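In: Sharing a sequence plus its predicted fold:
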Amino acid sequence: MSVNVVWFRRDLRWTDHTALAHVLDDTEPADSILALFIIDPNMTSSFSRVMIIFTKHCNRLLKQGIS
């Protein structure tokens, strides 16, 4: 059993994320995937309220898509 970590740096796109595709291809049923998206205040300080809501929504979709 292993834990595979995928770091989402600037956005939460997962349909074309190369590292995630590799992890999904190589993960065994007993393995886990840990998806990381670190909210950087330097990046998000200019986000509008709509963008913050959108980012949270994408995070939920990512979680459902990997599960």
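Out: Received it, and whenever you're ready, just let me know what you need.
In: contacts and neighbour counts: CA atoms only from here.
Out: Will do.
In: just the strands in the protein please.
Out: Using DSSP state E, the strands of the chain run over residues 3-7, 32-36.
In: mind checking which of these is nearest I53?
Out: Smallest distance to I53 across these (CA to CA): 17.9 Å, for strand 32-36.
In: For that closest one, name the packing helices and strands.
Out: In terms of contacts (3 or more CA pairs under 8 Å, 6 or more residues apart in numbering; DSSP states H and E), strand 32-36 is packed against strand 3-7.
In: Alongside the first one, take a look at this:
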Amino acid sequence: MENITIGYVLHILRAILFGVAVGYSMSFFFRYFKPITENLLGGKRINVDLWWWSGIVISVILGILVMLILL
């Protein structure tokens, strides 16, 4: 009975850590993609706060989604 519980806890922990890793990597993607996006928009400046918080929200949502897929 203990092996099933330990295995289940490890499975959940692996899913959570993978979700955090995906979210963290996506946050770096959004950080370095901003200049490319501004160039594609014809040089228009994007508000830094809007870009930062939208990147964080998308990263967290994708991280949670990946975690739930692994469960």
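Out: Now that the structure is in, tell me what you want to look at. Remember, it's a predicted structure, so these values are computed and weren't measured experimentally.
In: Overlay the chains and give the TM-score.
Out: Aligned and superposed, the two chains score 0.36 in TM-score terms (TM-score structural alignment, normalised by the length of structure 1); 38 aligned residues with a CA RMSD of 3.0 Å.
In: Would you format the strands of structure 1 as JSON lines with distance to F54 of structure 1 included?
Out: Conversion of the strands of structure 1 to JSON lines gives the following (distance: least, CA to CA, whole Å):
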{"stretch": "strand 3-7", "distance to F54 of structure 1": "19"}
{"stretch": "strand 32-36", "distance to F54 of structure 1": "17"}
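In: Which one, of these, ends up nearest to A21 of structure 1?
Out: strand 3-7 (9.8 Å).
In: and Q64 of structure 1, how many neighbours does it have?
Out: The criterion is other CA atoms under 10 Å. On that basis, Q64 of structure 1 has 9 neighbouring residues.
In: With H57 of structure 1 instead?
Out: H57 of structure 1 has 13 neighbouring residues, counting by other CA under 10 Å.
In: I appreciate the help and will end here.
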